[in-house]
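Asks: I would like the atomic coordinates for the input below:
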Amino acid sequence: MKKRIVIIGAGPGGYVAAVHAAHLGAEVTLIEKKAIGGTCLNVGCIPTKVLLHTADLLNTLKSDAKRIGVLVDNVRLDWKALMRRKNLTVSRLGTGTLELVKSNGIEYVEGAARILSPQKVEASGHTFDADAIIIATGSVPDVPDLPGYDLDGVITSDEALSLDQPPASMVVSGGGIIGMEFAAAYAAFGTQVTVVVTSPEVLRNLDTDIALILRKALEKKGVAFQTSCSIPKVEKSNGALKLFLETPEGNQELVTEKLLVAKGRKPYTEGLGLEALGIQTKRGRIVTDKHMQTNVPNVYAIGDCVNDYMLAHVASREGEVAAENIMGNVVEIDYLTTPGAIYTSPEIATVGLMEKEAQERGIAFKVGRFPLASNGKSMITGDTSGVVKVIADEATQKIIGVQMVGGPATDMIAEGALALHFKATPEDLVHTIHAHPTVSESVMEAAANVFAQAIHTPKK
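Replies: Have a look, this model is predicted:
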């Protein structure tokens, strides 16, 4: 008899879990109360990258076209056309995802779900029996409960994707990935952008040298930064927003058209009935084991409602792990090879440990660096401000971290993830022939520089 699995949420965690479970022979019902694809497809990964792609092209045409031998006059943004392209991309991917789900024999139900018991889920006026349940309800923007944060003009990343036109000015509150990506995009669209962060530096989870490369690049494009600063209050002022800032130099005021609150996201589990079931949570997140199972047998949870990563690719892998365990295979989630990607210009990508994390853990390590300024393909494209870092454990010689800035870093990081997965050494990367000329040669050269042996690094 087939196992029946009910999955709540059809984002990159939920629909991947559904398809994988169907491949393994389960009878699957997938329930979604908004749009298939979740945050990632509709108001996250996909639409933001559409904006960032256009922003990158604009920057190239405005500042770099003449250098590469292209003469372009009157370069300007067609905002309405960009919005149409964004919406069309989202629509096409949504249609394709729904067709994918249905082609695998999965029952797709539109409506809000409530868990009645570990064996029953209610949605859209029907009750669905289940041998196992997977909760994949995602997250929502986290907006502080502070004076004025409910005013018109105070927006989240959701609204920033669908404005009527680029604002003349925007303050971005938050220096994480979401804040940096929107700052980069809107600066290219002609908005005067100021980034306000409470920490001394942006992207505080990264090593400082990596974060500074991006900050300097954005400053060259007109983005201003105010660090160690908070915005405890917002007021309306002559049709604009007046922000009250607390800074190390004292209180200040800043007037802007839009305030983008990019302070992170919080799990969304409203209305599921977790409390009645006794499902354990911690700081709003559902607690699971390495098999993605909650403290209630046969109830699993994946994605943004579970962990701090809040990445689509993590949710997808967790969905596969949950499906495997429900179907009788013992599989554990491994976050070691989780890549992080920031789609600014320059791009940033990381996997494994940062230098500061290795130091905090007391690991003796060596670092190999290779600047993109010494890479042939980067010289061709003009994207030479970045660097590749390979971090290796001195005792085991295994690679424990890879960081990249510049070039197609978000695509290249897969090599670093693979190296960590197979417990590779820097020599393994060095002995792998890389095509020339490619930016990926910089990974090989950085690995060689763990031992100060990169071919294209001058001897000191």
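Asks: From here on, just use CA atoms for contacts and neighbour counts.
Replies: Noted.
Asks: in the stretch 351-460 of the chain, which spans are strands?
Replies: 365-371, 387-393, 399-405 (DSSP state E, counting those that start in this stretch).
Asks: Go through those strands and pick out the most buried.
Replies: Sort the strands of the stretch 351-460 of the chain by mean neighbour count, taking mean count of other CA atoms under 10 Å, and strand 399-405 sits at the top with a mean of 28.
Asks: Would you mind getting the angle between that strand and strand 365-371?
Replies: 30 degrees (axes from the mean of the first three to the mean of the last three CA atoms, to 10 degrees).
Asks: Need the contact partners of strand 399-405.
Replies: Residues outside strand 399-405 that contact it (CA atoms under 8 Å, 6 or more residues apart in numbering) are 210, 213, 346-354, 386-393, 413, 416, 419-420, 423-426.
Asks: List the residues that contact residue 255.
Replies: Counting by CA under 8 Å, 6+ apart, residue 255 makes contact with 237, 240, 241, 242, 243.
Asks: Would you mind measuring from the third one to residue 215?
Replies: It refers to residue 241. With distances taken as CA to CA, to the nearest Å, residue 241 is found 25 Å from residue 215.
Asks: out of these two, which sits in the more crowded spot?
Replies: Shown here are residue 241 and residue 215; by other CA atoms under 10 Å, residue 241 has more neighbours (23 against 19).
Asks: how about the strands in the stretch 51-200 of the chain?
Replies: Ranges of strands within the stretch 51-200 of the chain are 107-110, 113-117, 120-123, 126-129, 132-135, 139-141, 154-155, 169-173, 192-196, based on DSSP E, counting those that start in this stretch.
Asks: Now do the shortest one: which elements does it pack against?
Replies: In terms of contacts (3 or more CA pairs under 8 Å, 6 or more residues apart in numbering; DSSP states H and E), strand 154-155 is packed against strand 258-261.
Asks: Pull out the buried residues from the strand it packs on.
Replies: By 16 or more other CA atoms under 10 Å, the buried positions in strand 258-261 come out as 258, 259, 260, 261.
Asks: Proceed likewise with the subsequent sequence, for comparison:
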Amino acid sequence: DGRFQLSAAGEAYEVTYLLVCTGSDTLIPPIKGLSEIDYWTSKEALEITTLPRSLVIIGGGVIGMEFASFFNSMGVQVHVVEMMPEVLGAMDKETSGMLRSEYQKRGVNFHLNAKVIEVGKESVTIEKEGKTARIEAEKVLVSVGRKANLSQVGLDKLNIELLRNGVKVDEHMQTSHPRVYACGDITGHSMLAHTAIRESEVAINHILGVEDRMNYDCVPGVVYTNPEVAGVGKTEEELKASGISYHVQKLPMAYSGRFVAENELVNGLCKLILDDDDRVIGCHMLGNPVSELIVLAGLAVQHGYTVEEFQKTVFPHPTVGEIFHETLFA
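Replies: The predicted structure follows:
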């Protein structure tokens, strides 16, 4: 009758639809000596009861920077090794650079454009610009990314189409099989918890016949460092690479009096990216609490607000959020 047969924990089930949400696993790079040491992934780093004297973090993405922030605040000597010219991957480079500069001041050592070529029990050897260097490290944290968990879930029996590093889905989260849906990290698209929640809503709605579509253009990304970094929509780098015209309006976060009062001796940035019709297509912020504020910009991106339309939003005073009002009139 076309129903699926599943078994789990000794129980057998027959179902009409499948929603596959098997998540992702930490990607472990083939680095010489890594398998011979007791290295950490994010899982082990969250289970510790004592602090190391020094830590090398392999990978300066979101997870790597969050752990660098935490261990630096605990007094650990932290080194971050990143292959790219800047930390935080595909996030806005201006705010990423500002965050890195702040943590450099706090004592974190960054090794950009560098590759780890060997790991030992108490050291990490890196290569940069053709030269090698040795970093002493009591512990090593591997944080170079995650990969979709496609194995051992039976997808091979259904001949589900894959795309890049995950399961291919359409705007309804439907796979190449009309009654199999996939959500979360397994799609390899946006490996964020809030993305997975929204994807599952879209999938269930489609199964129930309710009109709904997934829109990745307005999914916020947040880095929970101190200060926080957040972004939504297009980045300058993305638009430049695509040859798409845009312009920027930005202001330091200090234009908000409450931000100054609550964040002594630090500053931040609010940057709005606009298309040729003055519509908000991106926003990137540095400062606390931008994790709470970025959803406002996300709404502007989602609904295609122009600067004029967004300006009509009334922001209470004094708040940090009124930085949007100041930036819109900048």
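Asks: coming back round to it: now for the strands of the stretch 351-460 of the first structure, which one comes closest to residue 173 of the first structure?
Replies: Between residue 173 of the first structure and the strands of the stretch 351-460 of the first structure, the shortest separation by CA to CA is 23.4 Å, and it involves strand 399-405.
Asks: what's the farthest-apart pair in the buried residues of strand 258-261 of the first structure?
Replies: 258 and 261 (9.5 Å).
Asks: got any residues that touch both of the two?
Replies: Common neighbours of residue 258 of the first structure and residue 261 (criterion: CA under 8 Å, 6+ apart): 154, 155.
Asks: who's in contact with the aligned partner of residue 308 of the second structure in the first structure?
Replies: Under the alignment by TM-score structural alignment, residue 308 of the second structure pairs with residue 427 in the first structure. When contacts are counted by CA under 8 Å, 6+ apart, residue 427 of the first structure touches 447, 448.
Asks: Could you measure from residue 427 of the first structure over to residue 397 of the first structure?
Replies: 9 Å.
Asks: same question, residue 81 of the first structure
Replies: Distance of residue 81 of the first structure to residue 397 of the first structure, given as CA to CA: 51 Å.
Asks: Which of the contacts of residue 255 of the first structure are still contacts in the second structure?
Replies: Retained in the second structure (both residues aligned by TM-score structural alignment, their matches' CA atoms under 8 Å) from these: 241, 242, 243.
Asks: neighbours around the counterpart of the second one in the second structure, how many?
Replies: Alignment note: residue 242 of the first structure maps to residue 123 in the second structure; criterion TM-score structural alignment. When neighbours are counted by other CA under 10 Å, residue 123 of the second structure registers 17.
Asks: Could you pull up the contacting residues of residue 123 of the second structure?
Replies: 134, 135, 136, 137, 138.
Asks: Aligned to the third one, what sits in the first structure?
Replies: Residue 136 of the second structure maps onto residue 255 in the first structure when the alignment is built from TM-score structural alignment.
Asks: Can you classify that match as helix, strand or coil?
Replies: Three-state call for residue 255 of the first structure (DSSP: H, G, I helix; E, B strand; the rest coil): strand.
Asks: Please report the distance of it from residue 244 of the first structure.
Replies: From residue 255 of the first structure to residue 244 of the first structure the distance is 9 Å (CA to CA).
Asks: Equivalent analysis for residue 304 of the first structure, please.
Replies: Using CA to CA, we find residue 304 of the first structure at a distance of 32 Å from residue 244 of the first structure.
Asks: coming back round to it: any idea which of the contacts of residue 123 of the second structure has the most stuff around it?
Replies: Highest count within the contacts of residue 123 of the second structure by other CA under 10 Å belongs to residue 137, 21 neighbours.
Asks: Go ahead and confirm that residue touches residue 80.
Replies: No. Using CA atoms under 8 Å, residue 137 of the second structure makes no contact with residue 80, being 11.3 Å away.
Asks: Report the contact partners of residue 59 of the second structure.
Replies: 80, 81, 82, 83, 142, 143, 144, 145.
Asks: Tell me the residue in the first structure aligned with it.
Replies: Aligned counterpart of residue 59 of the second structure in the first structure: residue 174 (TM-score structural alignment).
Asks: Distance check, the aligned partner of residue 403 of the first structure in the second structure against residue 273 of the second structure.
Replies: Under the alignment (TM-score structural alignment), residue 403 of the first structure maps onto residue 284 of the second structure. Separation of residue 284 of the second structure from residue 273 of the second structure (CA to CA): 8 Å.
Asks: tell me, what's touching the two both at once?
Replies: In contact with both residue 284 of the second structure and residue 273: residue 235, using CA under 8 Å, 6+ apart.
Asks: And residue 298 of the second structure, how far from residue 205 of the second structure?
Replies: Distance from residue 298 of the second structure to residue 205 of the second structure, by CA to CA: 22 Å.
Asks: and of the contacts of residue 59 of the second structure, the nearest to residue 259 of the second structure?
Replies: Once CA to CA is applied, the member of those that ends up nearest residue 259 of the second structure is residue 80, at 29.0 Å.
Asks: what about the residue mapped onto that closest one from the first structure, how many neighbours?
Replies: The alignment partner of residue 80 of the second structure in the first structure, by TM-score structural alignment, is residue 195. By other CA under 10 Å, the residues close to residue 195 of the first structure number 22.
Asks: how about the helices of the stretch 201-350 of the first structure, start to end?
Replies: Under the criterion DSSP state H, counting those that start in this stretch, the stretch 201-350 of the first structure contains helices at 208-220, 274-277, 312-326.
Asks: Contacts for the last one next, please.
Replies: What it means is helix 312-326 of the first structure. In contact with helix 312-326 of the first structure (CA under 8 Å, 6+ apart) are residues 12-14, 16-18, 20-21, 24, 40, 45, 132, 134, 291-293, 298, 300-304, 330-333, 335, 338.
Asks: Restricted to strands, list these.
Replies: Secondary structure assignment (DSSP state E) places 132, 134, 300, 301 from the contacts of helix 312-326 of the first structure within strands.
Asks: Name the member of those with the shortest distance to residue 145 of the first structure.
Replies: residue 301 (27.7 Å).
Asks: With neighbour numbers in mind, choose between residue 81 and residue 397 of the first structure.
Replies: Neighbours per residue, other CA under 10 Å: of residue 81 of the first structure and residue 397, the larger number sits with residue 397, 17 against 10.
Asks: What separation is there between the more buried one and residue 422 of the first structure?
Replies: Distance from residue 397 of the first structure to residue 422 of the first structure, by CA to CA: 13 Å.
Asks: repeat for residue 256 of the first structure
Replies: 50 Å.
Asks: Excluding chain neighbours, what is closest to residue 376 of the first structure?
Replies: residue 437 (6.0 Å; CA to CA, 6 or more residues apart in numbering).
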